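>>> coordinates only, sequence not included:
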């Protein structure tokens, strides 16, 4: 029961990012009219959030290594609530952008500290199983958020969406304050001096095993981000699906991702985590390549959807194992390591996913090619940089 409670609380904290990015997307046209802003200017609200999340993780990760997890976490969630409320009352797009930066900085606390807290509480096989359990909560967030935002938009204005985010943050602030204990004891904390923080980041970047797993995770996340950002245009534009049919297909992919993560949780302990991670990356690569073949062969929607399902489900093996293995050897730098993992995911995903849209939505080929390249590069990174592994064979350890 305690593990399930941790999964719900930490899963909710990691959902701040996808909810804040995706929930208001259906409201962008209405926001442009209300704020008298162009589409390009309004897109800066998304860019500001992504940059704020990256900067916040780099700052709050090391701070949580120095002051424990609870204080930076609760302060960050409170800042998220304040930033969301400022979004509600913003009279101009310029003030909305500034409020989004505050909101993002606060959201980054939940994302980066949740991963670090998992490393504090678990190790070895138990950590990988917990990350698989966490995906029950976090795996659906980026997929359900636009649907939830659209439903809220039928009941309220775009300001109501940010009000709902503020309410969600306030609820999690209360729950975390009472249900989440301090997970980092005082004797394991590190000083927060800039020189010490920089040395910590450099030591992580010099560890080729950490870099290999971090790149594998980031590139797999980028392939998933490509799917999320491009699939609507491809499946509706190239294959003529209605919005309702597209939502069903998209939901089917979400179910596959979550089911794969739960199968992974069952298999951890019977197979090496490194092997399960490589299996997931192979599934992503082979599935995307099969999509390329189906697109070039003109097999239609029936030929594209099965390999697309495989490619998406493969991430259910990649994300829990890559995260667990990347954090395994650095318990003393869990906050900083979690920050680098988060920044890499958002940076690689944000930079690469728009490439799939350059060729338009007339074919699944550009999306499939980019997904195959990203998953293949992730497989190469893990295979060449993360060849040494001992900690993934640890016996299961319970809650600390």
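Received, thanks. What you see is a predicted model; the values in this text were computed from it and never measured. Numbers count the residues shown, from 1 in each chain.
>>> contacts, neighbours, all on C-alpha from now
Will do.
>>> now residue 8: how far from residue 111?
Relative to residue 111, residue 8 is positioned 13 Å away (Cα to Cα, to the nearest Å).
>>> more neighbours, these two?
More neighbours surround residue 111 than the other of residue 8 and residue 111, with 26 against 16 (other Cα atoms under 10 Å).
>>> tell me how many other residues crowd the closest residue to that one other than its chain neighbours.
On the basis of Cα to Cα, 6 or more residues apart in numbering, the spatially nearest residue to residue 111 that is not a chain neighbour turns out to be residue 14, at 4.3 Å. Taking other Cα under 10 Å as the neighbour definition, residue 14 ends up with a count of 24.
>>> let me see the contact set for residue 14.
Under the criterion of Cα atoms under 8 Å, 6 or more residues apart in numbering, the contact partners of residue 14 comprise 110, 111, 112, 114, 138.
>>> this is the comparison structure:
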């Protein structure tokens, strides 16, 4: 349960304030498209921070880096609550993200410390089923807070969540024994990234998960305006539409747990990647033609997000199984890739915002197709480490 909570921090930190984005923009006198930069700033911190926490945990263990990260998360959330401009909030969101990513990165590494093969994929999917509850509840909780308090209270709630999680870490055991830790100087440990990035099959796993998440964060940044502003959905109802994606993720992760032992994680990942490509193109069609109105946009978005249940756990497990001896560094690359493309996705939607869902649709089509190509071209059946 603690690992699920740690992995949910990426969603907890963002989804809860999505319904407040239009209100925040008005209160902070933000220009059109600039509120979305609070998501981009978060993703920058989240992406780069993982590259530090991963190698550090391979050298000193998992528990201490997670605790230090949680302290940074609490400080960043408090800073957001007292921000008086979008620019200041973007900076504090980056601090919050650098802290939050420690738990997410190292929770994946802890799973690899304890499990391998199909069993690791099953455990990762199980964690993601629980983790999917966060985006299921987050926007609804944010909408309820807005009804009784200001948007600043949402970040005060995140401070409380961080403090509770920090207390729970006292019960988390260390899963990387001293005998299995990397002994090289930390500066040399960071050089591991150069070796890892020369492995085509690893790049395939990174590409599948990374491009998927580029579309997901375009969805996160774009749907508040596509639903609330363009289709006139009430802010309190936005959480319900957003929650549909989480239900789809949970359902697909459930099927993944049941099928991965029989069909294999790579095959299921490829099925999910092809689905993401098709759904991304459907989203673009609906966004540019307004075919089907609100429902015509909601359905393919739901199906795209649902593909996460077949892709994320299997891509993560495939990458970690290639290099278990540096699981922290591999996990950091996974997260940096996912949130790095997330930066591009959310920034694209914000930069080309025109009051319509078209930037959202175009972005999701691009990332969906590249996700498919990564799975088909780089993660070929029967290939080994260097295939």
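Right, received. Where do you want to start? Because the structure is predicted, anything quoted here is derived from the model rather than measured.
>>> now the TM-score, please.
Here the superposed chains carry a TM-score of 0.86, computed using TM-score structural alignment, normalised by the length of the second structure; 383 aligned residues with a Cα RMSD of 3.1 Å.
>>> any idea what the residue nearest to residue 111 of the first structure aligns with in the second structure?
In the second structure, the residue equivalent to residue 14 of the first structure is residue 7, according to TM-score structural alignment.
>>> that match and residue 104 of the second structure, how far apart?
The gap separating residue 7 of the second structure from residue 104 of the second structure is 4 Å, by Cα to Cα.
>>> so which strand or helix has residue 236 of the second structure?
Taking DSSP states H and E as the criterion, residue 236 of the second structure maps to helix 235-263.
>>> can you give me the distance of residue 98 of the second structure to residue 69 of the second structure?
Residue 98 of the second structure sits 7 Å away from residue 69 of the second structure when distances are taken as Cα to Cα.
>>> same question, residue 338 of the second structure
If you measure residue 338 of the second structure against residue 69 of the second structure using Cα to Cα, the figure is 19 Å.
>>> any idea what residue 230 of the first structure aligns with in the second structure?
Using TM-score structural alignment, the equivalent of residue 230 of the first structure in the second structure is residue 222.
>>> and the angle from the helix or strand containing its match to helix 235-263?
Under the assignment given by DSSP H and E, the secondary-structure element containing residue 222 of the second structure is helix 200-223. Relative orientation of helix 200-223 of the second structure and helix 235-263, computed by axes from the mean of the first three to the mean of the last three Cα atoms, to 10 degrees: 160 degrees.
>>> superpose on the first structure and give me the mean offset of helix 200-223 of the second structure.
Its match in the first structure and helix 200-223 of the second structure itself, once the structures are fitted together, sit a mean 1.3 Å apart by mean Cα distance after the TM-score superposition for the first structure.
>>> can you give me how far that helix is from the chain middle?
Between the mean C-alpha point of helix 200-223 of the second structure and the mean C-alpha point of its chain there is a distance of 9 Å (Cα atoms, centre = their mean, to the nearest Å).
>>> report all helices and strands that it contacts.
Applying 3 or more Cα pairs under 8 Å, 6 or more residues apart in numbering; DSSP states H and E, one finds that helix 200-223 of the second structure contacts helix 265-289, helix 308-322, helix 327-351, helix 358-378.
>>> and if we set it to 10 Å?
helix 9-15, helix 37-60, helix 235-263, helix 265-289, helix 293-306, helix 308-322, helix 327-351, helix 358-378 (3 or more Cα pairs under 10 Å, 6 or more residues apart in numbering; DSSP states H and E).
>>> in CSV, list the ones you listed along with mean neighbour count and distance to residue 136 of the second structure.
Formatted as CSV, these follow (neighbours: other Cα atoms under 10 Å; distance: least, Cα to Cα, whole Å):
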stretch, mean neighbour count, distance to residue 136 of the second structure
helix 9-15, 22, 9
helix 37-60, 25, 18
helix 235-263, 20, 4
helix 265-289, 23, 20
helix 293-306, 20, 12
helix 308-322, 26, 14
helix 327-351, 26, 19
helix 358-378, 24, 21
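>>> and those helices: which comes nearest residue 215 of the second structure?
When those are compared by Cα to Cα, helix 358-378 sits nearest residue 215 of the second structure, at 4.6 Å.
>>> show me the contacts for residue 49 of the second structure.
For residue 49 of the second structure, the contact set (Cα atoms under 10 Å, 6 or more residues apart in numbering) comprises 43, 69, 94-95, 97-102, 105, 332, 335-336.
>>> cross these against helices and list the overlap.
Those of the contacts of residue 49 of the second structure mapping onto helices are 43, 69, 94-95, 97-102, 105, 332, 335-336, per DSSP state H.
>>> residue in the first structure matching residue 370 of the second structure?
Taking TM-score structural alignment as the criterion, the aligned counterpart of residue 370 of the second structure in the first structure is residue 377.
>>> OK, contacts around the aligned residue in the first structure for residue 272 of the second structure?
Residue-level alignment of residue 272 of the second structure against the first structure, with TM-score structural alignment as criterion, gives residue 280. Listed by Cα under 10 Å, 6+ apart, the contact partners of residue 280 of the first structure are 220, 260, 264, 274, 286, 310-319, 321, 375, 379.
>>> what of residue 93 of the second structure?
Taking Cα under 10 Å, 6+ apart as the criterion, residue 93 of the second structure is in contact with 13-14, 37-46, 73, 75-80, 87, 99.
>>> residue 52 of the second structure versus that one, what's the distance?
In this view, residue 93 of the second structure and residue 52 of the second structure are 18 Å apart by Cα to Cα.
>>> neighbours of the counterpart of residue 379 of the second structure in the first structure, just the number please.
In the first structure, the residue paired with residue 379 of the second structure according to TM-score structural alignment is residue 386. By other Cα under 10 Å, the residues close to residue 386 of the first structure number 21.
>>> neighbours around the nearest residue to residue 386 of the first structure once chain neighbours are set aside, how many?
If you skip the residues right next to it in sequence, residue 386 of the first structure has residue 209 as its closest partner in space, 4.3 Å away by Cα to Cα, 6+ apart. A total of 23 residues lie near residue 209 of the first structure under the criterion other Cα under 10 Å.
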